[in-house]
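Asks: what's the 3D shape of this:
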Amino acid sequence: MAANLNGRTIAFLAAPEGTEQIELTDPWSAVEKAGATPRLVSTSSGRIQAFNHLDKGDTFPVDSTTDQTEPTEYTGLVLPGGVANPDFLRTNESAVAFVKAFFDTAKPVAAICHAPWTLIEADTVRGRRLTSYPSLRTDIRNAGGEWVDEQVVVCANGPNALITSRRPDDLPAFDEALLAEFAR
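Replies: Next up is the predicted model:
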């Protein structure tokens, strides 16, 4: 049975530049097909520049900025990866506070690839089981998380569900898991 997200709004947080395009567009499409409204949130207004690995991809319009919106407006949060995207977000106080607020308000969060770097900065991985791109293994362990090499991990050990995946190849499983959690 497909998840029904009718009437729900899902935030997608992305830096002005560096988001892995497929890790933004694939979950975005899944959320739309399930009946929800995806909204692109960034640290500045205008458009974000996505990438296909190291090559520039498409640009996408920003719906709101982290200082103009509140997590209470959303059912859940998706953090796409790419190396530059979470590296930028974790150095931006407003972005880190936005992410942390989803945990403080017990809303589900989905993160793929390098996106857990932002979760680490928000101090939200301690005591959690998650996966990521393999190069983050030590960072996650040092932040008190349990890193595993699995296609998708749903951790409910905490105030909210945390859905994580390793890479674009995991997107079908990632999408299915995040839709199920966002439908609860």
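Asks: make it CA atoms for all contacts and neighbour counts henceforth
Replies: Noted.
Asks: so what's the spatially most central residue of the chain closest to, chain neighbours aside?
Replies: In the chain, the centroid-proximal residue (CA atoms, centre = their mean) is Leu79; its distance is 1.5 Å. The shortest distance from Leu79 to any non-neighbouring residue, by CA to CA, 6 or more residues apart in numbering, is to Ala111 (4.6 Å).
Asks: quick one: buried residues of the strand or helix carrying Phe102?
Replies: Following DSSP states H and E, one finds Phe102 within helix 93-104. Across helix 93-104, burial judged by 16 or more other CA atoms under 10 Å covers Ser94, Ala95, Val96, Phe98, Val99, Lys100, Ala101, Phe102, Phe103.
Asks: the residue nearest to Leu79: which element?
Replies: With DSSP H and E as the criterion, Ala111 is inside strand 109-112.
Asks: name the helices or strands packed onto the very next helix or strand once past that strand?
Replies: Downstream of strand 109-112, the next assigned helix or strand under DSSP H and E is helix 116-121. Packing partners of helix 116-121 (3 or more CA pairs under 8 Å, 6 or more residues apart in numbering; DSSP states H and E): helix 84-89, helix 93-104, helix 137-142.
Asks: quickly find the element holding the residue lying closest to Phe51 once chain neighbours are set aside.
Replies: Of all residues not flanking Phe51 in the chain, Gly57 sits nearest, at 4.5 Å (CA to CA, 6+ apart). Assessed by DSSP H and E, Gly57 sits inside strand 55-61.
Asks: now the second one, please; I'll put the structures next to each other:
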Amino acid sequence: MSNPPLTGRPPSLIGRKVAVLATDGFEQSELDTPVEALKAAGATVEIVSPKAGEIQGWEHHDKGHVVPVDRGLASADPAGYDALVLPGGVINPDALRIEPEAIAFIKHFVTSGKPIAAICHGPWTLINAGGVEGKQMTSWPSLEMDLRNAGAFWVDRDVVVDQGLVTSRKPADLPAFCAKMIEEFAKGLHS
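Replies: Just a heads-up that it's a prediction; the model follows:
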């Protein structure tokens, strides 16, 4: 399922289906901005959540707006998606990492080699899904020791790519994060 970019044009994600796994407490810009970028590149995007209806975003320490859930986690088949986005926010990934269905969903992408993009606190869930060992990654600085202890090679850069895994530190990194996310999602499966 390779989709090489045309010279001078950003890669196209037409025909690609992307899951954004989130729950209450996601960082607003870290969900909204990647979703907009993916849709602009032609991807079909679904917000997947263990919570039905809608989920509450946050803008740092203040409530943001709600986002409708497209598919409940219980009925979401990870095999039906080409890629996964894990937005940050402190509450969101901390809640997801203790949700067995969420970890199983993420683990499908880890073991199948499908590309994953995780920003800020989003990589927390990858630890529980066994997706960080031996990977070069970045994250919000407070996750550095968690990721190192789980076997990742943590670096402080705006975006890091390692075999289809795209990670970034914070909302200010979103332009670099989105560009690399689209590039890796267009490449498809990684060995």
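Asks: what TM-score do we get after superposing?
Replies: Laid over one another, the chains give 0.95 as their TM-score (TM-score structural alignment, normalised by the length of structure 1), with 179 aligned residues with a CA RMSD of 0.7 Å.
Asks: surely the residue nearest to Leu79 of structure 1 and Ile163 touch.
Replies: Yes: assessed by CA atoms under 8 Å, Ala111 of structure 1 is found in contact with Ile163 at 6.3 Å.
Asks: returning to that earlier point: closest to Tyr74 of structure 1 out of the helices and strands packed on helix 116-121 of structure 1?
Replies: Among those, helix 93-104 comes nearest to Tyr74 of structure 1, with 9.1 Å by CA to CA.
Asks: follow-up on the earlier one: out of the buried residues of helix 93-104 of structure 1, which comes closest to Ser42 of structure 1?
Replies: Among the buried residues of helix 93-104 of structure 1, Ala95 lies closest to Ser42 of structure 1 (CA to CA), at 7.8 Å.
Asks: identify the residues contacting the closest one.
Replies: For Ala95 of structure 1, the contact set (CA atoms under 8 Å, 6 or more residues apart in numbering) comprises Ser42, Thr43, Thr66, Leu89.
Asks: Gly122 of structure 2 too?
Replies: Counted by CA under 8 Å, 6+ apart, Gly122 of structure 2 has contacts Leu86, Pro87, Gly88, Gly89, Pro93, Ser139.
Asks: if you set the cut-off to 6 Å instead, what comes out?
Replies: By CA atoms under 6 Å, 6 or more residues apart in numbering, the contact list for Gly122 of structure 2 reads Leu86, Pro87, Gly88, Pro93.
Asks: again with Ile140 of structure 1
Replies: Per CA under 6 Å, 6+ apart, neighbours of Ile140 of structure 1: none.
Asks: aligned counterpart of it in structure 2, please.
Replies: Alignment note (TM-score structural alignment): Ile140 of structure 1 maps to Leu147 of structure 2.
Asks: same question, Gly76 of structure 1
Replies: Gly76 of structure 1 maps onto Ala83 in structure 2, by TM-score structural alignment.
Asks: I'd guessed that match sits against Ala117; true?
Replies: No: using CA atoms under 6 Å, Ala83 of structure 2 is not in contact with Ala117, being 8.1 Å away.
Asks: mind telling me what Phe185 of structure 2 corresponds to in structure 1?
Replies: Here Phe185 of structure 2 is matched to Phe182 in structure 1, going by TM-score structural alignment.
Asks: ok, Leu31 of structure 2 next?
Replies: Correspondence of Leu31 of structure 2 to structure 1, assessed by TM-score structural alignment: Leu24.
Asks: host element of its match?
Replies: If you go by DSSP H and E, Leu24 of structure 1 is part of helix 21-33.
Asks: so the helix or strand where Leu40 of structure 1 lies corresponds to what in structure 2?
Replies: Element membership of Leu40 of structure 1 [criterion: DSSP H and E] is strand 37-42. Per TM-score structural alignment, the counterpart of strand 37-42 of structure 1 in structure 2 is residues 44-49.
Asks: quick one: that stretch to structure 1 mean distance?
Replies: Average distance, stretch 44-49 of structure 2 versus aligned residues of structure 1 after superposition (mean CA distance after the TM-score superposition for structure 1): 0.5 Å.
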